[in-house]
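> 3D, please:
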Amino acid sequence: MNILITGGTGLIGRHFINKYLHQHHFTVLSRQIHPPSLSNQLPGGAKEHQDKKDIVLIQHLQGFENLDAFDAVINLQGESLADSRWSEKQKQRLCQSRWQVTEQLAQLINQSASPPEVFLSGSAIGYYGRQQALDIDEDFADCYPEFSHELCRTWEEKALLCREKTRVCLLRTGIVLSKNGGALAKMLPPFSFGLGGPIADGAQFMPWIHIDDYCQALNYLLQQENISQAVNLTAPTPVSNKEFSQTLASQLGRPCFMPMPGPVLKLLIGEMAELLIHGQHVVPKKLLDAGFAFEYPTLAQALTQLLAK
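Prediction:
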């Protein structure tokens, strides 16, 4: 496939390109193009592959009148939720870094005479808001009205503007586990020193997914014509924050007895703490019903692979 991918120099984008470089051709859009960060993840380096026209790096969509040249679009662009406190100004950045490019892509697809076959557009399990319900699948509609829900709801609405022209999948993403960055990288230092522990009472659920399974699911969705709209990209076995903490500590051979009280976390990082204190028991029903096989269905399997020396 000839794929346009936004956020292609981010954690997931780099991994996906590396994994499927010899299966697809990529045009990579990034808010901050930095070829070395991409080339470090690619066998032979980015320049070699650019010479082969396997990868084309672009900084913006200006000059595109349509997306007729592409078989698929994968939209992963967006400023990290965890980079800084959620001031009103930062909330605007979080929203606009997602909404603007998604709306622009949808418009270009609508302007295409021969549009891409599929549009995989980012979202997050934050769409559901804080929840006490179990087994939240893609049909769950009783969402809690908070910032994360509003951000994801509008994000998804903008992607669906082109659903009459192409198949749209909304990627409701859980916590992506990778040894090269993301949440796990932030957790490893304190846990490695025996200073890790659950957040608040630890009862809140953490829907997670191994980055290899995430990327395999993306490739699966590119080809599964019967899957559209919301898709939960999480492992089939969500765990509580307490179980996650204990499993990680056990894998590292460290104790797990240093809880982070909720009020202290709120003091340290502000409203963003709500994402960690409250959780959701999200399950990937559409993927499982379609027959997708997870390589790392349990947390112990995922961490064993990621933490192997």
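
> Please count neighbours and contacts with C-alpha atoms only from this point.
Noted.

> Can you list the residue ranges for strands in the chain?
Using DSSP state E, the strands of the chain run over 2-6, 25-29, 55-58, 72-75, 118-124, 167-173, 175-177, 205-206, 208-210, 229-233, 239-240.

> Here is a second sequence; please produce its structure as well for comparison:
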Amino acid sequence: MSEPLQWVLNLLIAQGLMGAFDTVYHHELTVRLPAQRSARLELAIHAVRAVLYGLLFAGVAHFAFQGFWALAVAALIAVEVGLTLWDFVVEDGSRKLPASERVLHTLLAINGGAVFGLYAVQLVQWGALPTALVATDSGWRGTVLTLFALGVALSGLRDGWAAFRLSRAVSVPNPFAALPHRRVLVTGGTGFIGTALVRQLLDAGHAVTLLARDPLRAAYLFDCRARCVRSLEALADDEVFDAVVNLAGAPVIGPRWSPRRKAQLLASRIGTTQALLGWLQRAETRPGVWVQASAIGYYGVRPADETLADDAAPGQGFMVELCRRWEDAACTATTYGVRQVVLRLGLVFGDGGSLPALLLPIRLGVGGRLGSGRQVMSWIHRDDVLALIANALADQTMAGVYNAVAPEPVAQATFAACAGRQLHRPVWLALPAAPIRWLAGEMAQLFVDGQRVVPDRLVARGFRFRHPDLAGALRSLV
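Take a look at the predicted model:
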């Protein structure tokens, strides 16, 4: 094997490692591309590129391409380069890439240029030989590249399937389309619920002002259709908003709830809420309604047979303190004559949030019962959360606290079994609660404890859930 060809193999291995990291960390975990309808074209390009890369990895590792075959491989590389350039254009037009992804793409482009440049020299030499496909032995490099070829091809098939699913996805009626024009101030608009909320408001023709830590990223996210501000100080006293939707808050699932982490979770909610109240106090014209997010964590850990309606008393623990203090801070808005609707959200199921993490072990075939499996999961589909917010904006009689949960709470073991049926996977593993509590500390209550919460006030109002049962909700998402 020539020295240039050894360098090609080494650089291809580096390309495979960087590409795998980019796919897993950026596309799957950070951006969740397979769930983004706006990324359908990007996913389709990735699918074709990945399959071609799989052919390239396997071919370079095991064959010498002589004569006409050298021209065929050169053509494949030219198509690959063209797709990469097209991908750059599509990415820049559809989303703001994080800095780490831009840096990694630059490194991939440099490394890829080196690979193709060195390999072009080899192809020129092979092209002068009689046409033949000659098997070669690349040793351990060949084995590694064969594994990479399989992995990248599977990744391409996954992206292709995701693009196909997104193209076939049924459009959900926009609950904000029937509302008169609204000017809405939103916090937490780049989160799981907020992103869908802002998009639907904009699609329905409403004006949205978004409070965001990174206004540029938020502007990219919503195609520059939303006004994005870093601070409420940027709002003039005479600005008029018809509604405020306060969703801001750091995710509760993450690092262990150390004293520092608890302080961050509290500050991310109460600090933003107090800033909103500061703006409300100086505003010359006040909004008609304030929709406030909270969570069923307000009720704390409760026995599986205890049913919790909207007027149930709070429980004990950090989640209780977090929700109670958040609600208490927000309720000051009512002293300014603003109608307030508080939504105590259950587990919100959608293409992001907690559901992908809950489904991952089941997708991998190792799903099952957590702890006793009897702990109750009170959940709601994101489509129904958005419909609730639309109702809150439209209905002047809607005020106070509402349990934003579906009418069918389920035991965790029932959820796992239902998800297994939808994904066609076995559900067999039983994970004891003790190691989960040891690893997650107090946060473990989110996984192995629960509460049976019911939406009595919503049912009494005649609210119609689009996804009232778990099987239908999961079917729409998986």
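
> where does the TM-score land?
Between these two chains, after superposing, the TM-score reads 0.90 (TM-score structural alignment, normalised by the length of structure 1); 294 aligned residues with a CA RMSD of 1.7 Å.

> would you turn the strands of structure 1 into TSV with distance to Gln111 of structure 1?
Converted to TSV, those look like this (distance: least, CA to CA, whole Å):
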stretch	distance to Gln111 of structure 1
strand 2-6	16
strand 25-29	19
strand 55-58	20
strand 72-75	14
strand 118-124	14
strand 167-173	15
strand 175-177	33
strand 205-206	40
strand 208-210	35
strand 229-233	21
strand 239-240	43
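
> wait, which of these is closest to Leu134 of structure 1?
Taking CA to CA, strand 205-206 is the member of these nearest to Leu134 of structure 1, at 9.4 Å.

> With structure 2 overlaid, how far apart is the closest one on average?
Aligned to structure 2 and superposed, strand 205-206 of structure 1 gives a mean residue distance of 0.6 Å (mean CA distance after the TM-score superposition for structure 1).

> still on that earlier bit, out of the strands of structure 1, nearest to Glu274 of structure 1?
strand 205-206 (12.7 Å).

> thinking again about what came up before, need the strands of structure 1 in CSV with mean neighbour count and distance to Pro261 of structure 1, can you?
Output for the strands of structure 1, formatted as CSV (neighbours: other CA atoms under 10 Å; distance: least, CA to CA, whole Å):
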stretch, mean neighbour count, distance to Pro261 of structure 1
strand 2-6, 23, 37
strand 25-29, 22, 40
strand 55-58, 18, 44
strand 72-75, 24, 36
strand 118-124, 26, 25
strand 167-173, 24, 26
strand 175-177, 21, 21
strand 205-206, 24, 16
strand 208-210, 27, 22
strand 229-233, 24, 29
strand 239-240, 20, 16
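
> Tell me which of these sits nearest to Ala159 of structure 1.
strand 118-124 (6.5 Å).

> List the contacts of the closest one.
Applying CA atoms under 8 Å, 6 or more residues apart in numbering, the external contacts of strand 118-124 of structure 1 come out as 71-77, 102, 152, 155-156, 159, 166-174, 218, 221-222.

> Can you report how many residues neighbour the residue nearest to Asp214 of structure 2 when sequence neighbours are not counted?
In space, and not counting its chain neighbours, Asp214 of structure 2 is closest to Arg230: 6.8 Å by CA to CA, 6 or more residues apart in numbering. Residues near Arg230 of structure 2, counting by other CA atoms under 10 Å, number 13.

> aligned partner of Arg230 of structure 2 in structure 1?
In structure 1, Arg230 of structure 2 lines up with Gln59, judged by TM-score structural alignment.

> show me the contacts for the residue nearest to Asp214 of structure 2.
Leu211, Ala212, Arg213, Asp214, Pro215.

> May I see the PyMOL selection of the buried members of those?
Of the contacts of Arg230 of structure 2, the buried ones go into a single PyMOL selection, burial set by 16 or more other CA atoms under 10 Å:
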select buried, resi 211+212+215
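
> quick one: which of the contacts of Arg230 of structure 2 sit in helices?
Pro215 (DSSP state H).

> Pick the one among the contacts of Arg230 of structure 2 closest to Leu123 of structure 2.
Asp214 (47.2 Å).

> how close does the closest one get to Cys228 of structure 2?
Remark: distance between Asp214 of structure 2 and Cys228 of structure 2 (CA to CA, to the nearest Å) = 9 Å.

> same check, this time on Gly271 of structure 2
Separation of Gly271 of structure 2 from Cys228 of structure 2 (CA to CA) stands at 19 Å.

> now swap in Arg261 of structure 2 and tell me
Counting by CA to CA - Arg261 of structure 2 and Cys228 of structure 2 are separated by 27 Å.

> picking up where we left off before, is it possible to export the contacts of Arg230 of structure 2 to a markdown table including distance to Phe21 of structure 2?
Converted to a markdown table, the contacts of Arg230 of structure 2 look like this (distance: CA to CA, whole Å):
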| residue | distance to Phe21 of structure 2 |
| --- | --- |
| Leu211 | 31 |
| Ala212 | 28 |
| Arg213 | 26 |
| Asp214 | 25 |
| Pro215 | 27 |
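
> Check the contacts of Arg230 of structure 2 and tell me the two furthest apart.
With CA to CA as the measure, no two of those lie farther apart than Leu211 and Asp214, at 8.9 Å.

> Nearest spatial neighbour of the residue nearest to the spatial centre of structure 2, chain-adjacent residues omitted?
With distances taken as CA atoms, centre = their mean, structure 2 has Gly352 as the residue nearest its mean C-alpha position (3.5 Å). Spatial nearest neighbour of Gly352 of structure 2, excluding adjacent residues (CA to CA, 6+ apart): Phe192 at 6.1 Å.

> Map that neighbour across to structure 1 for me.
Match for Phe192 of structure 2 (TM-score structural alignment): Leu11.

> Now do its match against Gly122 of structure 1, distance only.
14 Å.

> go on, Glu274 of structure 1?
From Glu274 of structure 1 to Gly122 of structure 1 the distance is 21 Å (CA to CA).

> Give me the contact list for the lengthiest helix in structure 1.
Secondary structure assigned by DSSP H gives helix 88-110 as the longest helix of structure 1. The contact list for helix 88-110 of structure 1, computed with CA under 8 Å, 6+ apart, reads 64-68, 75, 77-81, 84, 115-116, 121, 151, 154-155, 158-162, 165-166.
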